[in-house]
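[1] Sequence isn't available, so here's the structure alone:
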C-alpha cells in the first residue's frame, strides 16, 4: 500500500502558479506587512484569510512546510493514515514516558500548508457546552462560552450530504449546523452493513453510556453517534483547501510563503514605545536568514509545539530555564510550555466473521475504488476511517474528583471501525481516547539552536484518574461487543489486550501499548487579564508584550473533550474578529 500511494503522490503533484504563493524565500521581495502570521496551519490559515478580507491590510503567512496541493494521501480521506511519518510530518518524538517504563511515543504534527488539518484523521467534534463554559469561567471572558462560540462554529462549517446521495435523515440534527461556511463537513459516504447496523443495535440494547445520540456536535458528547468528518464533497477539507482557496489566494494583499522556517521573533522597541514591541520575524529559507517586519501585529499560529518553541528561542519563557541553555531572557513567562495536555490513545482489536470487503487487502478492489473516487469522489475512499463514535463516563461515586468539566462531557471516547489494513482474517478496531485527562506535561528546550527539536513530555497517565478512565474504557469496549447484535460477528479479542482482566493486568496492557491521539494543547494557556499566571490574556495577546498574539490550540486553558479541529477553527474565527475590531475601530 505505501508503494501504491507513493507513486500516486508523485504522478499528480503540481506546483501552485498563483502569484500570492511563494515557494521559496528569495521569491518574496516585500519585507513589511501589517500582519505577519507565523504558521499556515489550522488557525493560521483562518486568521490570514479573514484579515485579508480587509483590503487595506497587508498580510503575510509564513509556513515551514510545502504546499498541500497534489498530495494524494492528504486529499483522499481513507488514505489519512498514510500521510504520517512522511516528509509532510514534523516527525517529533516524546521524551521517555515514566508510565510506559521509559518508552517514547511518536508525535505526528502536520508539516505542510494547512498544518495538522492536512494530516489528521478528520473527525469533527466541537466539544461540549461544559468545555467552553469552563473556558469562559477560568478566563473571566464570557466570549469563550458555548453560546458565544456557537456562531463561530456555524461560520466555519459548510455541512453537506454524502457524495453518494444516500438519505441521512435521523443521522444528524440539521438545525445545529452551518451550510455557508468554509470547512466542508459530512457523514459517511458509504454505509458498511452489517457493521454499522450492529453498532446501533448494540446501542439500543445496552443504553446507558451507549444510548443513541442524534448529533455529536449538539454540545453533549455522550452516547453513540454517526461520525462527522471534514470529508465533505468526498475529499479532505483542510484549512488550506477551505480558507486558502485559489480565489482567496488571488487577493493582492495576501502573501503565502512556503518552505520557510521561523526561528525567532525579535524585539525592536521597548514596552513604553508606540507600535508593536516584538515586530521582527526572523526566518531561514534555502539556508539564508531574513527578517520580516509587522507594523501592526505578529500572530503566532505555529501550533501547541511550534509556538512555544519559537517563543523560547526569542527569549520569552521561564527566565532561569532560558539562561540554563544559553538564551538571554527578554520576557519572563514561567507558564509557557508548563501545561501540555494530550489525549492518550489505545487500540483494541477483535476478530470478526464478516464478508464485508476490505479494499486494502485486494489490489483489484483498491484500483477500482481509486478510479471511482478519482471520477466522482464517491466510494469507500471518500470516507474517513470510521463511521461510528461513542462517548462515555465513569460510574458515579468516584474515589477522586470528577476530571470532566461537567455532566455533558465524556471521560473516554471509542471510535469504531473495520480494520482497513490487510489481515489474515477480518477485524474490528476500537480506538480508545482518554478525553478528560488530568495529567499535565511540559514542553521545553535543551539547546539554543532553534533547529533542534523541543523536548515534548506529555507525562501520560501521571494520575490515578487517567488510569481508571482507561481501564473503564477497555471494560466498556468488551461490554459493547458482548451485546446480542454482535453474536456470530465478533469471534474473539486479540492480543495484547486479550486476557487482561484484573486492574494490574489492564495497567500492564495500557502501559505497554498506549500512544497519543495527537491532540496536544494548552502550552500557552489563556488566563484572566492581569493574572500572574498563564501566557495569553483572553484576547490572546501575550501577557506583558505589545503587538504579539497567539492563535492556535496552545491557548486552550483546558483541552476540549473531543477532537480539537472544530475548536481550533472557532478560535481562529473569533481571534480574527478580535484583531479586526482592534485595528478597524
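    Yep, that arrived. All values derive from a computational prediction rather than experimental measurement. Numbers count the residues shown, from 1 in each chain.

[2] C-alpha only now, for contacts and for neighbours.
    Fine.

[3] What residues does residue 200 make contact with?
    Shown in contact with residue 200 (C-alpha atoms under 8 Å, 6 or more residues apart in numbering): 212, 224.

[4] Check which residues of the helix or strand that contains it are buried.
    Taking DSSP states H and E as the definition, residue 200 sits inside helix 195-206. By neighbour count with 16 or more other C-alpha atoms under 10 Å, helix 195-206 contains the buried residues 195-196, 198-204, 206.

[5] Please compare the first structure with the one that follows:
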C-alpha cells in the first residue's frame, strides 16, 4: 500500500509493480492530471492557481518575514508537485552528497548516487560519464530564447563568474543553460515517466480523490491505512508494507494523525500515542526566492506573449508545433555561485527570466522587463510541521522560519549585491531602463533585509 501518488509514489508504484508477485495499491488524495494548461510549460502560473491540483497551503505567520502568511503550493494530483512545479531539473551539488557520506551515510555519496541519476534520466543531448540517455525521465536542455537571455549569460562572464557547459554534469559552479523536465515541448513529470506506463499492469491499482486519514497499526507494526473513498471511510490492509510518500508536508502530517510523534502534541489533540518520536515534523526547511526586476527599453522580452493577440499566437504555435515561448518554462539561463570567497561550494542559485513577473503571475509589470532571481540553496533556518486538529481534513500548521538564521540573512544580502553587480554589466546597457523592484531606495544591508522580508517567497 503506497500513500501519496506524487513523485516518489509514482516511482514506487512503477518499480514495485514490475514484479508480478506484488499487488500494489496507490492511494492519491487528488485527481488524475488533466487539462491543456497543465501540459504547457509556460503556463506554470495556471498550475499554481488551480486548486484542483494544488493543496494551496499557507504557512503560519512567518516571524522573520513580517508575520506574513506565505504561499506553500504542493501538488495534490497524480505526479504530485512534478505536475505543477517550474520543471527545473537540478540534481544538487556533488559536495552535498559527499558531505552526507562523510557523516556516516556511505550510500549517499555522489559517486554512489551517480549511476542512479543516469539510470533515471533520458537527456536530450545524449549520455556521457555524468548523464543518462535511456531512463524514463526526459530532460531537455534550454536554449537562448531572447537577446535578454544572452545578455544575462554574457553579464555573468563579464562580472567574473565561470561558465558551465552542464550544471548537472562535471561542474555545477558557474552559469549556463538550464535543464528542464519537458519533452517535445510539454511538461514531463513523474506521472508521465513512471506511473502512466505502469497503469496497464493488472497488479497495480490506483485510487484517486481519496484522502488517507491514518495508518493502521498492530502494536508497533503498520499493517494498513484508513482512507476516504469518495465519502465512504474504508480500511485496507497490506500483506507486505505500508509506504508513506506524501512529501515533506503531508508525510509528517499523516504520521502525527496516526499517533507517531511528540507525545505532548498528540495528547493535546486527543490522539492515542503509538510511538513517541519527537523528531516528526521537525527540521523543516525551504529555499527562499527573491527577484530584482528591471524595466527594459527594447521590445525584446516575453511580455507580448502574455496578453491579447501575442498570447493567442504563442498558444497557437504551441498547439501546432510544440515550440516557441510556450514550450519553455522561461527559466532558460541559470548559475550557481558562492556569495563569498571562503565558501567551498555554491549557496546561491541565480536564475533569469526575460519578463518581469512573479511565478504565479500575481505581481507582474505591464510592459517589457526582465528579472534575476536570488535563491538560497543551503538555508540554515529550520521550521516545523504540527497538527492544528485531529481532523485529517484540516491542514497542518506549517512554519518554515525563513530568515531565522544569521547565515541566511547574510546570504540574502550578499546574493542581492552580487546580482545587482551582474545586472549592471555592459551587456545590459542597451536594455536597462531603471530598476523596478526593489528600486534605488534599497541599498544598505538593513534596507535589503527589510525588502526581503516583505518580498521573499518560496522557491518551491
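    Nice, thanks for sending it over. The shown structure was predicted, so the numbers you read here are calculated from the model rather than taken from an experiment.

[6] Make CSV out of the buried residues of helix 195-206 of the first structure and add distance to residue 384 of the first structure.
    Converted to CSV, the buried residues of helix 195-206 of the first structure look like this (distance: C-alpha to C-alpha, whole Å):
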residue, distance to residue 384 of the first structure
195, 15
196, 14
198, 19
199, 17
200, 19
201, 22
202, 22
203, 22
204, 24
206, 26
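
[7] so which of those comes closest to residue 184 of the first structure?
    residue 196 (23.1 Å; C-alpha to C-alpha).

[8] corresponding residue for that closest one in the second structure?
    Using TM-score structural alignment as the criterion, the counterpart of residue 196 of the first structure in the second structure is residue 149.

[9] Looks like that match contacts residue 353 (just checking).
    Yes - contact criterion C-alpha atoms under 8 Å: residue 149 of the second structure and residue 353 qualify, at 7.5 Å.

[10] Can you check which residues contact both of those two?
    Common contact partners of residue 149 of the second structure and residue 353 (C-alpha under 8 Å, 6+ apart): residue 332.

[11] Please report how far whatever residue of the first structure lines up with residue 459 of the second structure lies from residue 57 of the first structure.
    With TM-score structural alignment as the criterion, residue 459 of the second structure lines up with residue 517 in the first structure. Distance, residue 517 of the first structure to residue 57 of the first structure, by C-alpha to C-alpha, to the nearest Å: 37 Å.

[12] Compare these two (neighbour count), which wins?
    residue 517 (21 against 17; other C-alpha atoms under 10 Å).

[13] List just the nearest of the buried residues of helix 195-206 of the first structure to residue 290 of the first structure.
    Nearest member of the buried residues of helix 195-206 of the first structure to residue 290 of the first structure, counting by C-alpha to C-alpha, is residue 196, at 54.1 Å.

[14] now for residue 385 of the second structure: what does it line up with in the first structure?
    Aligned partner of residue 385 of the second structure by TM-score structural alignment: residue 443.

[15] What is the neighbour count of residue 231 of the second structure?
    9.

[16] Equivalent analysis for residue 52 of the first structure, please.
    21.

[17] ok, it - contacts?
    Counted by C-alpha under 8 Å, 6+ apart, residue 52 of the first structure has contacts 58-59, 251, 253-254.

[18] picking that back up, okay, the match of residue 196 of the first structure and residue 10 of the second structure: tell me how far apart.
    From residue 149 of the second structure to residue 10 of the second structure the distance is 34 Å (C-alpha to C-alpha).

[19] Show me what residue 222 of the second structure aligns to in the first structure.
    Match for residue 222 of the second structure (TM-score structural alignment): residue 278.

[20] who touches residue 149 of the second structure in this structure?
    Taking C-alpha under 8 Å, 6+ apart, we find residue 149 of the second structure in contact with 332-333, 352-354.

[21] Of these, keep whichever come out buried.
    332-333, 352-354.

[22] what's the counterpart of residue 305 of the first structure in the second structure?
    Aligning on TM-score structural alignment places residue 305 of the first structure opposite residue 249 in the second structure.
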